[in-house]
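[1] model the structure of this input:
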Amino acid sequence: MSRQRSMETIEKSEYVTIGELVRLTGVRYSTLKFYTEEGMLHFEQAEENLTRRYKREESVERITYIRQMREQKITIPEIKAILKSE
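    This is a model prediction of the structure:
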């Protein structure tokens, strides 16, 4: 089992894992995994160990944006359409 990186290190990193996104945003792992599987949250695949890496700033902004739309009762299909059109 790998050791967790400190929040200070995570907040300075260009790329983070899904677990680190959970820590940064407070959004549940299962929710972020759903967003990823639905194409709403983009990642890069690290070849050496097949770990999904998310661009920290871009991902946190997108998660915040999705949460704001969900608070406005916008449905997932509508959010996907909005994100696709941007």
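[2] please count neighbours and contacts with C-alpha atoms only from this point.
    Noted.
[3] return the distance of the helix or strand where Tyr54 lies from the chain's centre.
    With the criterion set as DSSP states H and E, the secondary-structure element containing Tyr54 is strand 52-55. Computed by Cα atoms, centre = their mean, to the nearest Å, the separation of strand 52-55 from the middle of its chain amounts to 8 Å.
[4] where exactly do the strands run in the protein?
    Read by DSSP state E, the chain holds these strands, from start to end of the chain: 15-16, 44-45, 52-55.
[5] point out the most buried one among the ones you listed.
    The highest mean neighbour count among those, using mean count of other Cα atoms under 10 Å, belongs to strand 15-16: a mean of 21.
[6] this one next, for a side-by-side:
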Amino acid sequence: MSRPRSMDVIENSEFITISELVLLSGMRYSTVKYYTEEGLLPFEQIDSRLVRRYPRIDALNRLNEINLLKSNGLTMWEIKGKILCK
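    Predicted coordinates:
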């Protein structure tokens, strides 16, 4: 198991792990994982160990977009339709 990266390193990295995305976004791990499994969050599998790496800026922007749509009263079904039809 690798040593956790510092917040300074995370905030300046192009790609981050799901745990680091949770730290930056303040969301629950299960919520971020759910959005990933629903195809709402962009990620790449960089190595053969199947570790997902999220593009930091794009993933945080997408989480903000989802939160905005949720605050406007849209259901997850409607949010998914809006985001995936872009």
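[7] just to revisit the earlier point, could the strands of the first structure be laid out in JSON lines, adding distance to Leu32 of the first structure?
    Shown next, in JSON lines, are the strands of the first structure (distance: least, Cα to Cα, whole Å):
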{"stretch": "strand 15-16", "distance to Leu32 of the first structure": "13"}
{"stretch": "strand 44-45", "distance to Leu32 of the first structure": "15"}
{"stretch": "strand 52-55", "distance to Leu32 of the first structure": "11"}
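[8] how about the nearest residue to the residue nearest in space to the middle of the first structure, chain neighbours excluded?
    Closest to where the C-alpha atoms of the first structure average out (Cα atoms, centre = their mean) is Ser59, at 4.6 Å. Leaving out its chain neighbours, the residue that sits closest to Ser59 of the first structure by Cα to Cα, 6 or more residues apart in numbering is Leu41, at 6.8 Å.
[9] correct me, but that neighbour touches Val60?
    No. Because the distance of 9.7 Å does not satisfy Cα atoms under 8 Å, Leu41 of the first structure is recorded as not touching Val60.
[10] what's stretch 74-86 of the second structure in contact with?
    Contact with stretch 74-86 of the second structure is made by 39-40, 66, 69-70, as judged by Cα atoms under 8 Å, 6 or more residues apart in numbering.
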